[in-house]
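Undergrad: I'd like to go over a predicted model; first the sequence, then the structure.
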Amino acid sequence: MVNGLVSGRLALVTGAGSGIGRAACQVLSREGATVIAADKNYDAALETIKKYTALASGSNATGDHTALELDVSDPKSVQSLLQAVLKEYKTPPRIVVNSAGITRDNWLLKLSEEDYDSVLNVNLKGTFLVMQTFAKAMTEASIAGSIINISSIVGKYGNIGQSNYSASKAGVVAMTQTAAKELGKFNVRVNAILPGFIDTPIVKTVPDKVMHNMLKLVPLGRLGEPTEVAEVITFLSSDKSSFISGAAIDVTGGF
């Protein structure tokens, strides 16, 4: 696409195998970006490229898009990803979307230390490792970049059974705001998005009765679509948001 919002830009999306990450790949490619879909589940990332990203680009071919395996919580995996990107594209991505995330829900009084650690390792440490690694690559290459970190509205208000998840997502916001202050002098913008109840694989595990009560809290009266979050991601990736950095934007239907 010649006139897309992010035409000619290279974009890395973590957690690209499903949900918001997959939708981000779809919308970014529709708007002209070359997409690197990274996920711990390589087959799911590949499916994103073949079934969603290529179609959004108006083609049945994967083109310059690529799928790569990534464990965001493993520093060696993150470094290997950077080297693979530099080898393939000869440049770091201008757009980095940190969408990889997991849940291990339980009551605070029953939550295991293992489940606490695993959620913090992926959601918070993983975001840190990817952001640090690729921001460094951007600054060394003197590239003006945009980093979008996916937090959650529960990072602001908390949620029953999600003390680990809400803590990790609150940390993402604070880290985003700090990174924006540090990276602004390099012309790298950093923003966070706080989705509400979005129709993703994680939400599909919620019992119908609980879901009904959750939707009562949403003034628009429905779940959000992953593409509705992806449109905001793409806006923050583009020059349309050139003076927005350090922001934490709710995408919640008014929750």
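TA: Now that the structure is in, tell me what you want to look at. Residues are numbered from 1 along each chain as shown.
Undergrad: From now on I want contacts and neighbour counts done on CA atoms only, so please keep to that.
TA: Fine.
Undergrad: Regarding the closest residue to Gly15 other than its chain neighbours, what is its secondary structure?
TA: Nearest non-adjacent residue to Gly15, counting by CA to CA, 6 or more residues apart in numbering: Ala100, 3.7 Å away. Secondary structure assignment for Ala100 (DSSP: H, G, I helix; E, B strand; the rest coil): coil.
Undergrad: From Ser241, how far off is Glu47?
TA: Glu47 is 30 Å from Ser241, where distance means CA to CA, to the nearest Å.
Undergrad: cool, and Gly101?
TA: From Gly101 to Ser241 the distance is 25 Å (CA to CA).
Undergrad: of the two, who's got more company?
TA: Neighbours per residue, other CA atoms under 10 Å: of Gly101 and Ser241, the larger number sits with Gly101, 23 against 13.
Undergrad: Return the residues in contact with the spatially closest residue to that one that is not a sequence neighbour.
TA: Nearest non-adjacent residue to Gly101, counting by CA to CA, 6+ apart: Asn123, 5.0 Å away. Taking CA atoms under 8 Å, 6 or more residues apart in numbering, we find Asn123 in contact with Ala100, Gly101, Ile102, Tyr165, Ser168, Lys169, Val172.
Undergrad: how about 10 Å then?
TA: 72-73, 98-103, 149-151, 164-165, 167-169, 171-172 (CA atoms under 10 Å, 6 or more residues apart in numbering).
Undergrad: Now do stretch 219-238: distance from first to last residue.
TA: Start-to-end, stretch 219-238 (CA to CA) is 29 Å.
Undergrad: Ile49 contacts Val27, doesn't it?
TA: No: assessed by CA atoms under 10 Å, Ile49 is found out of contact with Val27, at 11.9 Å.
Undergrad: Pull up the overlap in contacts between the two.
TA: Ala56.
Undergrad: the more surrounded of the two?
TA: More neighbours surround Ile49 than the other of Ile49 and Val27, with 28 against 23 (other CA under 10 Å).
Undergrad: What separation do you get for that one and Gly19?
TA: Applying CA to CA, the value for Ile49 to Gly19 is 14 Å.
Undergrad: packing partners for the strand or helix carrying Val35?
TA: Per DSSP states H and E: Val35 is located in strand 34-39. Here strand 34-39 touches strand 10-14, helix 19-30, helix 42-47, strand 66-69, helix 75-89, strand 95-98, going by 3 or more CA pairs under 10 Å, 6 or more residues apart in numbering; DSSP states H and E.
Undergrad: so which of these comes closest to Gly254?
TA: Between Gly254 and these, the tightest spacing by CA to CA is seen for helix 19-30, at 18.7 Å.
Undergrad: How far off centre is the helix or strand hosting Arg189?
TA: Assigned by DSSP H and E, Arg189 belongs to strand 188-195. Mean-position distance between strand 188-195 and its chain equals 9 Å (CA atoms, centre = their mean, to the nearest Å).
Undergrad: The structure to be compared is supplied as follows:
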Amino acid sequence: MMTGLSGSVVVVTGAGGLIGSAVCSALLREGATVVAQYRNRPPAVPTHVSIQADLTDEDQVRKIFAEARSTVGAPDGCIAAAATWPPNRTAIVDMTTAEWHEHFTANALMTFLTVREFLADVRSRGTGSLVLMGAAAATYGHPGRAHFAASKSAVTFGLLQSLVDEMTALAPRARVNLVAPGSVGTGEPPVVDADDDTAPQSFLALPDPPSADDVASAVVWLLSPRLSGAVTGQVVRVDAGLAGRFRRKVVRDSDLAAAAADGTARS
């Protein structure tokens, strides 16, 4: 199915990451012109424009969009996928102010500055589609990484819903949505004990975690004016049914068999 993205200009932040690179690849396959931002590692695929920039610096964020406008044209779409991920778990009781700022403040600020700059193009062009990147942690939390989870909650709930009306005030058909990935797998078959409730797969309704390509497909769908032109303000969870962790841990096949045997099972 045609997405209508061919020839469109799309800015992708965090393009050097696993998900960011998959998003760039998916957009290129659709014929989009991709402007990729990265901080340390360039995207794994060649894009039309690739810019190294620190998204916590507003002058550098302005430079990304200015370069896009001068080389390939003002962007039609933007994917705000950049984020910092705490490599180690730190309980809040032991967390320093610097650690909090490094992940909560930085993540919220990077998204804000990216969105603000894109909205200037939405206002001047009268159109635009924005896709934010959330996380399953925004809903379920992430013990030891509360600063990351809190930053994604701010984007998923406060920022997303505020932008719905703000964007249509700038352009009647401008849209904003959010993709919330769970833990992204590598695509390799998992090797786990089916009876081990501590294995990552035991927290999912589906047998395998989502891939970066799964997340990218959701991004393309939300960005596309043909596929989701009437969709705005929505959170699309790409997490293999992470809420299923409750069903999987509480209601197991052995439990159902026992309930059926004594007549307490319910259809």
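TA: Cool, the structure landed. Note that the coordinates shown come from a computational prediction; the quantities given were computed from them, not determined experimentally.
Undergrad: Make a markdown table from the helices and strands packed on strand 34-39 of structure 1 and add distance to Ala192 of structure 1 to it.
TA: Formatted as a markdown table, these follow (distance: least, CA to CA, whole Å):
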| stretch | distance to Ala192 of structure 1 |
| --- | --- |
| strand 10-14 | 14 |
| helix 19-30 | 14 |
| helix 42-47 | 23 |
| strand 66-69 | 24 |
| helix 75-89 | 20 |
| strand 95-98 | 9 |
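Undergrad: can you pull the contacts of Ala135 of structure 1?
TA: 92-96, 129, 141, 143-147, 179, 183, 186, 188-190.
Undergrad: And for Glu99 of structure 2?
TA: Pro86, Thr90, Ile92, Thr105, His147.
Undergrad: Quick check: the aligned residue for the third one in structure 1?
TA: So the one you mean is Ile92 of structure 2. When structure 1 is aligned by TM-score structural alignment, Ile92 of structure 2 is paired with Leu108.
Undergrad: do the last one as well
TA: If you follow His147 of structure 2 across to structure 1 using TM-score structural alignment, you land on Asn164.
Undergrad: separation between that match and Asn123 of structure 1?
TA: 10 Å.
Undergrad: again, but for Ile49 of structure 1
TA: Taking CA to CA, one finds Ile49 of structure 1 at 23 Å from Asn123 of structure 1.
Undergrad: just Glu113 of structure 1 next, same as before
TA: Distance from Glu113 of structure 1 to Asn123 of structure 1, by CA to CA: 15 Å.
Undergrad: what's the answer for Arg30 of structure 1, then?
TA: 27 Å.
Undergrad: Also Lys76 of structure 1?
TA: The value you get for Lys76 of structure 1 to Asn123 of structure 1, if CA to CA is used, is 17 Å.
Undergrad: same check, this time on Asp199 of structure 1
TA: 19 Å.
Undergrad: again with Ala56 of structure 1
TA: For Ala56 of structure 1, the distance to Asn123 of structure 1 - CA to CA - is 28 Å.
Undergrad: Likewise for Pro92 of structure 1?
TA: For Pro92 of structure 1 relative to Asn123 of structure 1 (CA to CA), the value is 22 Å.
Undergrad: again with Pro219 of structure 1
TA: 28 Å.
Undergrad: Over to Leu109 of structure 1?
TA: Taken as CA to CA, the span from Leu109 of structure 1 to Asn123 of structure 1 is 21 Å.
Undergrad: show me what contacts Asn3 of structure 1?
TA: Glu31, Gly32.
Undergrad: Would you map the helices across the stretch 151-267 of structure 2?
TA: Using DSSP state H, counting those that start in this stretch, the helices of the stretch 151-267 of structure 2 run over 160-170, 212-223, 244-250, 253-261.
Undergrad: Just say which of these is most tucked in.
TA: helix 212-223 (a mean of 22; mean count of other CA atoms under 10 Å).
Undergrad: Which residue numbers in structure 1 does that one align to?
TA: Against structure 1, helix 212-223 of structure 2 falls on residues 226-237 (TM-score structural alignment).
Undergrad: With structure 2 overlaid, how far apart is that stretch on average?
TA: Between stretch 226-237 of structure 1 and the aligned residues of structure 2, the post-superposition mean distance stands at 0.4 Å (mean CA distance after the TM-score superposition for structure 1).
Undergrad: Could you check how far that stretch is from the centre of its chain?
TA: With CA atoms, centre = their mean, you get 10 Å for stretch 226-237 of structure 1.
Undergrad: what do you get for stretch 99-111 of structure 2?
TA: 16 Å.
Undergrad: And stretch 125-137 of structure 1, by the same measure?
TA: Distance of stretch 125-137 of structure 1 from the chain centroid (CA atoms, centre = their mean) equals 13 Å.
Undergrad: What residues sit buried inside it?
TA: For stretch 125-137 of structure 1, a neighbour-count test (16 or more other CA atoms under 10 Å) marks Lys125, Gly126, Thr127, Phe128, Leu129, Val130, Met131, Phe134, Ala135, Ala137 as buried.
Undergrad: Where does that stretch end up in structure 2?
TA: Against structure 2, stretch 125-137 of structure 1 falls on residues 109-121 (TM-score structural alignment).
Undergrad: Likewise for stretch 14-33 of structure 1?
TA: Under TM-score structural alignment, the match for stretch 14-33 of structure 1 is residues 13-32.
Undergrad: By neighbour count, which bits of the matching stretch are buried? Give me those.
TA: Buried residues in stretch 13-32 of structure 2 (16+ other CA under 10 Å): 13-28, 30, 32.
Undergrad: Verify the assumption that Ser152 of structure 1 is located in a strand.
TA: No: under three-state DSSP, Ser152 of structure 1 falls outside any strand and is assigned coil.
Undergrad: and it, how many residues sit next to it?
TA: 27.
Undergrad: Please pull up the equivalent of it in structure 2.
TA: Using TM-score structural alignment, Ser152 of structure 1 sits opposite Ala135 in structure 2.
Undergrad: and the spatially closest residue to its match that is not a sequence neighbour, what does it touch?
TA: Nearest residue to Ala135 of structure 2, sequence neighbours excluded (CA to CA, 6+ apart): Ala180, at 4.3 Å. Contacts here follow CA under 10 Å, 6+ apart; on that basis Ala180 of structure 2 touches 132-139, 152, 156, 215, 218, 235-239.
Undergrad: same thing but 8 Å
TA: Taking CA under 8 Å, 6+ apart, one finds Met133, Gly134, Ala135, Ala136, Val235, Val236, Arg237, Val238, Asp239 in contact with Ala180 of structure 2.
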